[in-house]
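[1] Sequence and predicted structure are below.
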Amino acid sequence: MSQTPPERDDTDAWLPEVQPETYGISPELVRSVSEALESGRQAEARDLAAELHEADLADLLESLDRDERPQLIEALGGDFDLEVLTYLDDSVREEVVEALEPKHIASSLSDLNSDDAVDIIEDLDEEAQQRVLAALPQAERMVLEESLSFPEDSAGRIMQRELLAVPSSWTVGETIDYMRASKDLPDDFYDLYIVDPKHQPIGYVPLSRAMRTRRPVLLTEIMNEDMRTIPIHMDQEEVAYVFRQYGLVSAPVVDDAGRLVGAVTVDDVVHIIDEEAEEDLLKLAGVQETDLYSAVLDTTKARFTWLLVNLFTAVAASVVIALFEDTLERIVALAVLMPIVASMGGNAGTQTLTVAVRAIAMRDLGSGNALRFVGKEILVGLVNGLMFAVVAGVVAWAWFDMPSIGLIIAAAMVINLVVAALSGALVPLGLEKVGVDPAVASSVVLTTVTDVIGFFAFLGLATLFLL
């Protein structure tokens, strides 16, 4: 006789308990592996790391000290999966490759898809590349060298050569039999590409559709002819846009003659989108590449140039302040209050700038809607300027007991926030128009404009009305 479970008010108690740390590695694991390596217990370190996913093992390697990484690799020995390299930071990847035997790299590369193999090799220095390629069989070396000959950020670099291309005369049954018998298919694929006698793609069939169609049906009867092909020299950012725009999971790559030479899959595009977003974020801060794992000297050199540029922009703002030296000597309160105007303008401009740069990168902002965007940002700057003008004016008035200073900082606040909004919108649009990456140069120009205008408006109005 079945029994009905008792009624409970807490319905959530019937749900399965979710562990807080389902993914990733814990600090305890990193500490345990580090202690095992320091104590010479390599077998224990190997047991702790051997069952980790490739991505988690990469995180573990990055978390260890520089001298501990080769020890862990030595402990893992032949169990070290080369796919781990695809998840590593570039600087750490070079260290790991140096610790690996070329023969192990060569044998492991043969087990990877061509796009993953290229991803591993392309970021190595020239000496490491030659050492790895020399250890490969000639046929595989030629394929990788051809992929490396394409531009660095092109579709030719990120495509995988392993794909399923079948003649237009085949049936579903023939294709299924071929897939079962072939040993050269990629580990994961989503679409079957239909090619004509010139090996040019004429359509595709999703794998799921082929598997639920009867064997005698021709592939041409169920194929999609609306296919987005990727030219082999297309920039990877353009590839990501095509995938995002049309909701693709894979797309064929064609050479200059239109022949099918490879395929790009959505997992590659996810990496591209991540890389491009990271690149834009770093450029906005004046950093060329992530340097979390780089040496102190390398990081210092990489940041010096950008800081030097910012020094000159700061000098420009200081020149404006020097023009009103007499005013500052007579009214000391101005020196206390003037950073407020410049800071508010800089922050407001950065907000607009960030939205504009992101919209340009996503192709949501262009000549068609630029005027509307600029107009909206000016209105936002004006409204915010008026509201903060009241706040800043009252504070300055109460602080120094001078109504005139309150009115001047209020007027300067409105002017600078409007100019900041206008600059934050126009600077990236203008740079994009002349072919300069807005993510690289926009912040320098914006900072200079908001500082110069902020100081000039505030001190200029003070000079005009107080002296």
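    Okay, I see it. Just so we're clear, the structure is a prediction, and the values are computed from it rather than from any experiment.
[2] For the rest of this, base every contact and every neighbour count on C-alpha atoms.
    Noted.
[3] neighbouring contacts of the one helix or strand residue 210 maps to?
    Assigned by DSSP states H and E, residue 210 belongs to helix 207-211. Contacts to helix 207-211, defined as Cα atoms under 8 Å, 6 or more residues apart in numbering, come from residues 172, 176, 190-192, 219, 222.
[4] switch to 10 Å and redo it
    The contact list for helix 207-211, computed with Cα atoms under 10 Å, 6 or more residues apart in numbering, reads 171-173, 175-176, 189-193, 217, 219, 222-223.
[5] Most widely separated two among those?
    Spanning the widest gap among the contacts of helix 207-211 are 189 and 217, at 21.4 Å by Cα to Cα.
[6] Keep only those of the contacts of helix 207-211 that are in strands.
    Those of the contacts of helix 207-211 mapping onto strands are 191-193, per DSSP state E.
[7] can you pick the most crowded of the residues you listed?
    The residue in the ones in strands among the contacts of helix 207-211 with the most neighbours, by other Cα atoms under 10 Å, is residue 193 (27 neighbours).
[8] mind listing the strands for the stretch 251-400 of the chain?
    Ranges of strands in the stretch 251-400 of the chain, per DSSP state E, counting those that start in this stretch, are 260-265.
[9] Against that first model, consider the following:
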Amino acid sequence: MDKREDFLPPDDEIVLDDRDIRESETELDEDDRLRPEFVSDVLALAEAGEHEAARERVGRLHPADIADLFELLSDEDRPLFASVLGDLLSPDVLAEMNEHVREQLIDLLAPEQVAEIASELDTDDAVAIIEDMEADEQQAVLQAMEPEDRAAIEDALSFPEESAGRLMQREFVAVPEHVTVGDVIDRLREDQDLTSDFWEIFIVDPMHRPVGTCQLSWILRTPRDIAIGDVMKREQTLIPVDMDQEEVALRFQKYALISAAVVDKAGRLVGMITVDDVVHVIQEEAGEDILRLSGAGDGDINEPIRETYSARVRWLIANLGTALVASTIVAIFGGAIEHMVALAALMPIVAGVGGNAGTQTLAVTVRALAMNQLTDSNSWRAVWREMKIALLNGGTIALIAGTATALWFANPGLGGVIAAAMIVNIFVAGVAGVAIPLFLDRLDQDPAVASSIFVTMTTDSMGFLAFLGLAVASGLTSL
């Protein structure tokens, strides 16, 4: 066996590598973000025709940082920079890139170039590049791929978007139960076609159904003559191929998985999902729910303006319609407001506090539904809990608002009216914030999409109705 020293570079090369590492660290700030000066410098080099200097500086970056660099550039600068970098714009860089930026760069490449890039990636990353292409462009890329790669991509595209079938890798290691640990080690060393990134192998029966898993650390520490079936762990978490990626992420989180087998409807092993893929899913789904609550669409600063406009304006139009309900209630009490102008000054306070209370409850409820913490078995308990919290919050805010109003306007009656309205509206906000998303979830509708509009309409309308109605009923003013 060769000595370890034979694999070490000369001392001067080690010093050079360390220097390169230190230099690459200066391109990033303390939060691992590219420094603005670095972005400006490499762009200036590219525009000045000093391509080798630009490539030398960018070449020290990690593929994820190169992807970030492209995202920081303007739409006009990206094509130039892509031509300057050449092969530095590698498959790994494209896999890390924002989808809107990646689409723009992919459009600049010939189908043969896209096919070559996709062939070098794991199936899940290749699918992420190809799935958003136009149908004719997608077909051209698939035709340019090797038959084996094309079959894997086409199979992945046959599954629904955001499903385990789209997310999984088709490159995995599976062995029969009767082989020995030595047989497994020999295969891992000799088979050059095996995937290089995995943490465990899957043990399958003659029908290719997974019966267990074995971590690499167990294999390395077990004598060669022991059967792999005696080492493997039979308990495993299997992922159905059509499971939604959000459910996949929840299983990884719940059972602390590093990787998991994906099975088809017949229970046969067809792929695996690893934790690095799930991290991206968790990030996407969490951000997606927050943005849906606000009606902001994808919320991606690299998204084309037309798509962002289309996503946002329809929710603003819907919000305009629901706002008419609240304005109608105000119009009904127009005479009362004319007789007592103080009502107009206090109305926004009632509606605003109620809206915030509803948003708090709504955010907690949507998150609980997304995390499977809120189900049929505990939904009523959640409703009662929010009702109690709403009463406590309402009582506290009512005491503060009522006292301040009575002192400011020297009108105890008006203070009592706003206090009562606060209690009513915050209570209604709490109930609406939990009941509306639960109702939408029971209808198999995404509670993050439309809940906020209905909750806002409810709190505004009930706030105005309670405040103005109590003012009239108490005799403070009249219609």
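    Now that the structure is in, tell me what you want to look at. Here the structure is a predicted model, which means the values were calculated and not measured.
[10] before we move on, back to that, please narrow the contacts of helix 207-211 of structure 1 to those residing in helices.
    Using DSSP state H, 172-173, 175-176, 219, 222 are the members of the contacts of helix 207-211 of structure 1 that sit in helices.
[11] can you pick the most crowded of those?
    Highest count within those by other Cα under 10 Å belongs to residue 219, 27 neighbours.
[12] Run through the residues that contact it.
    Counting by Cα under 10 Å, 6+ apart, residue 219 of structure 1 makes contact with 166-175, 192-194, 203-205, 210, 213.
[13] Check residue 262 of structure 2 too.
    By Cα under 10 Å, 6+ apart, the contact list for residue 262 of structure 2 reads 164-165, 167-170, 210, 237-243, 268-273.
[14] gap between the alignment partner in structure 1 of it and residue 64 of structure 1?
    Matched by TM-score structural alignment, residue 262 of structure 2 corresponds to residue 253 in structure 1. Counting by Cα to Cα, to the nearest Å, the gap from residue 253 of structure 1 to residue 64 of structure 1 is 39 Å.
[15] Equivalent analysis for residue 306 of structure 1, please.
    As judged by Cα to Cα, residue 306 of structure 1 and residue 64 of structure 1 stand 30 Å apart.
[16] For residue 76 of structure 1, which non-adjacent residue is spatially closest?
    residue 46 (5.4 Å; Cα to Cα, 6 or more residues apart in numbering).
[17] do you know how far the equivalent of residue 310 of structure 1 over in structure 2 is from residue 204 of structure 2?
    Under the alignment (TM-score structural alignment), residue 310 of structure 1 pairs with residue 319 in structure 2. Relative to residue 204 of structure 2, residue 319 of structure 2 is positioned 54 Å away (Cα to Cα).
[18] which part of structure 1 lines up with stretch 203-212 of structure 2?
    The aligned range for stretch 203-212 of structure 2 in structure 1 is 194-203, by TM-score structural alignment.
[19] Aligned against structure 1, show me the partner of residue 399 of structure 2.
    By TM-score structural alignment, residue 399 of structure 2 lines up with residue 390 in structure 1.
[20] wait, doesn't its match sit right on residue 406?
    Yes: counting by Cα atoms under 10 Å, residue 390 of structure 1 does reach residue 406; the two are 8.6 Å apart.
[21] neighbour-wise, which of the two wins?
    residue 406 (22 against 18).
[22] Matching residue 331 of structure 1 against structure 2, which residue comes up?
    Checking with TM-score structural alignment, residue 331 of structure 1 has residue 340 as its match.
[23] Give me the number of neighbouring residues for the residue lying closest to that match once chain neighbours are set aside.
    Closest residue to residue 340 of structure 2 apart from its sequence neighbours, by Cα to Cα, 6+ apart: residue 477 at 6.4 Å. By other Cα under 10 Å, 18 other residues sit near residue 477 of structure 2.
[24] Quick check: residue 477 of structure 2 touching residue 467?
    No: look at residue 477 of structure 2 against residue 467 with Cα under 10 Å: they stay out of range, at 11.7 Å.
[25] Between the two, which contacts overlap?
    Between them, residue 477 of structure 2 and residue 467 share these contacting residues under Cα under 10 Å, 6+ apart: residue 343.
[26] Next, name the residue at the spatial heart of structure 2.
    Nearest to the geometric centre of structure 2 sits residue 284, at 1.0 Å (Cα atoms, centre = their mean).
[27] In structure 1, what residue corresponds to that one?
    Superposed on structure 1 with TM-score structural alignment, residue 284 of structure 2 falls opposite residue 275.
[28] just residue 237 of structure 2 next, same as before
    Alignment note (TM-score structural alignment): residue 237 of structure 2 maps to residue 228 of structure 1.
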